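1. generate a structure from the sequence data that follows.
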Amino acid sequence: MTKVGERSVRSDKKRDVKITVHTELKEMIYKLAYITDTTVMHLVEDMVIYAIGSKRILGEYSPCIVRDIRIDNALYVGHKDAERVGKSPSGINYVRVKTRLTEQEFTKLSSIAYGLDVRPARAAAILVDEAVHDEYFVDRYAKRYLTKNISDEQLMELKKIIEYISRDVEYNVSWANLLSYIIREVTDPVIEIKDKVNSFIVKSWRD
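-> Here you go, the predicted structure:
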């Protein structure tokens, strides 16, 4: 905890960040938040943090960097003729979504914004869009939620179901798709996800 004047300021205090996103992107964010029982604010924070730490995502935007920046141990060189990402869009199809970041993460976000020559909120919106379209992030997020909320036995049964289904389809079934399906299909009057999963497992093997 540090002191500013006579006020004490927590070192882990978070800063508000309000991003502007398309309504379709907002729906995707809200859907993932719903199926993982996570607040939108927390989910968006996790998305920004993930994207900041993703060399793949930042690498894809390296052609758009106009000023040199260093994120963790990686240096991204700016170019005066770099492709501009543009300011935050506006209009009836765009809405604002709020999140909060620690000072450490906000500093990294501000560095990215500086490199892209945009405001931090615009940089955050770009990172969120990348994260929500990142299959690894979405799948890992769903699996992490399940791991925290169901038993080891239930998790093993779900793995068996995924393997069984994947043998009969042309694509691999993801944890995110399976979780979304369970939430949608299990209409029993149960509250906890572990009960929904149990009901789904019983029905799957019975059918």
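2. can we go C-alpha only for contacts and neighbour counts from here?
-> OK.
3. against which helices or strands is the helix or strand Tyr136 falls within packed?
-> Here Tyr136 sits within helix 135-149, counting by DSSP states H and E. Helices and strands touching helix 135-149, by 3 or more Cα pairs under 8 Å, 6 or more residues apart in numbering; DSSP states H and E, are helix 120-132, helix 175-185.
4. ranking those helices by burial, who's on top?
-> Comparing the helices and strands packed on helix 135-149 by mean neighbour count (mean count of other Cα atoms under 10 Å), helix 120-132 comes out on top with a mean of 23.
5. could you list the buried residues of stretch 107-114?
-> Using 16 or more other Cα atoms under 10 Å as the test for burial, stretch 107-114 gives Lys108, Leu109, Ser110, Ser111, Ile112, Ala113, Tyr114.
6. to compare against the first, here's the next sequence to fold:
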Amino acid sequence: MNADDWLTDTRISYDTVALSYADQVRDALAGHPYLRAALALFADSVRAAGGGLVADVGCGPGHVTAYLHELGVDAFGVDLSPGMIELARRDHPGLRFEVGSMTELDFPAASMAGMLVWQSLIHVPDDEVPAVLRHFHRVLRPGGPLQLLFHVGTESQLKTQGYGGHPMNVHVHRRQPDLMTTWLRDAGFKVEAHMLLAPEEKASQAILFARHQPYQ
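-> Here you go, the predicted model:
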């Protein structure tokens, strides 16, 4: 499958489920104290690095972008799905949201103070991830934090239905933190910490706390 195929499938799938997905996640952070704590750490890291503009890449309907604003972060959202961006703008009219792909980030070099990438790399094929991480490195300024949230595992599954029973056609790639750490290191990041959520459950997730390092 080439890049255009999986990007098109991902965009159409999330346009299809946008309304149901937004309803499902709108208040999701309220029940996840560890996720809120990770966002608070991210916000502190942005401030400690001097503050500035932060990109929430794969923002969906914008609920996490809005939470970052509540924490005092100058965040905006980017998502491949126009349907998701339409809902984000509707639900959070005072914030900035734009359609875009993490495979071709249209931001100047070193223009971002931080980047949050929660559950959006999960649809990117393995052979595309290193290039995406290099895009992140290019647009982050030196010392800027990058936080990733992803499903833990080793398998990839085709998701054909979800979020209200609507049809989807996306692959969900589960990955081990060690593999993600290697990819990040190769792309110019230093991984400072990682957190496993529900490590004994099938639906385990990981959060990686990384920081931009200049290429040597």
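7. how alike are these chains, TM-score-wise?
-> The TM-score (TM-score structural alignment, normalised by the length of the first structure) is 0.27; 102 aligned residues with a Cα RMSD of 5.8 Å.
8. redo the helices and strands packed on helix 135-149 of the first structure as a markdown table? Include distance to Leu158 of the first structure.
-> As requested, these are arranged in a markdown table below (distance: least, Cα to Cα, whole Å):
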| stretch | distance to Leu158 of the first structure |
| --- | --- |
| helix 120-132 | 23 |
| helix 175-185 | 9 |
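9. which stretch among the ones you listed comes nearest Asp152 of the first structure?
-> Relative to Asp152 of the first structure, the nearest member of those by Cα to Cα is helix 175-185, separated by 15.1 Å.
10. can you check what angle separates that closest one from helix 135-149?
-> Here the directions of helix 175-185 of the first structure and helix 135-149 differ by 60 degrees (axes from the mean of the first three to the mean of the last three Cα atoms, to 10 degrees).
11. helices or strands next to helix 175-185 of the first structure in the packing?
-> If contacts are counted by 3+ Cα pairs under 8 Å, 6+ apart, helix 175-185 of the first structure sits against helix 23-35, helix 135-149, helix 193-206.
12. distance to Val44 of the first structure for these - can I get that in JSON lines?
-> Converted to JSON lines, those look like this (distance: least, Cα to Cα, whole Å):
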{"stretch": "helix 23-35", "distance to Val44 of the first structure": "8"}
{"stretch": "helix 135-149", "distance to Val44 of the first structure": "12"}
{"stretch": "helix 193-206", "distance to Val44 of the first structure": "22"}
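13. mind putting those helices in CSV, mean neighbour count and distance to Gly59 of the first structure included?
-> Below are these laid out as CSV (neighbours: other Cα atoms under 10 Å; distance: least, Cα to Cα, whole Å):
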stretch, mean neighbour count, distance to Gly59 of the first structure
helix 23-35, 16, 22
helix 135-149, 17, 17
helix 193-206, 16, 37
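14. and those helices: which comes nearest Asp46 of the first structure?
-> Asp46 of the first structure sits nearest to helix 135-149 of all these, at 9.3 Å, using Cα to Cα.
15. quick one: name whatever helix or strand follows that closest one.
-> Immediately after helix 135-149 of the first structure, counting by DSSP H and E, sits helix 152-166.
16. buried set for that next one?
-> Applying 16+ other Cα under 10 Å to helix 152-166 of the first structure flags Gln154, Leu155, Glu157, Leu158, Ile161, Ile162 as buried.
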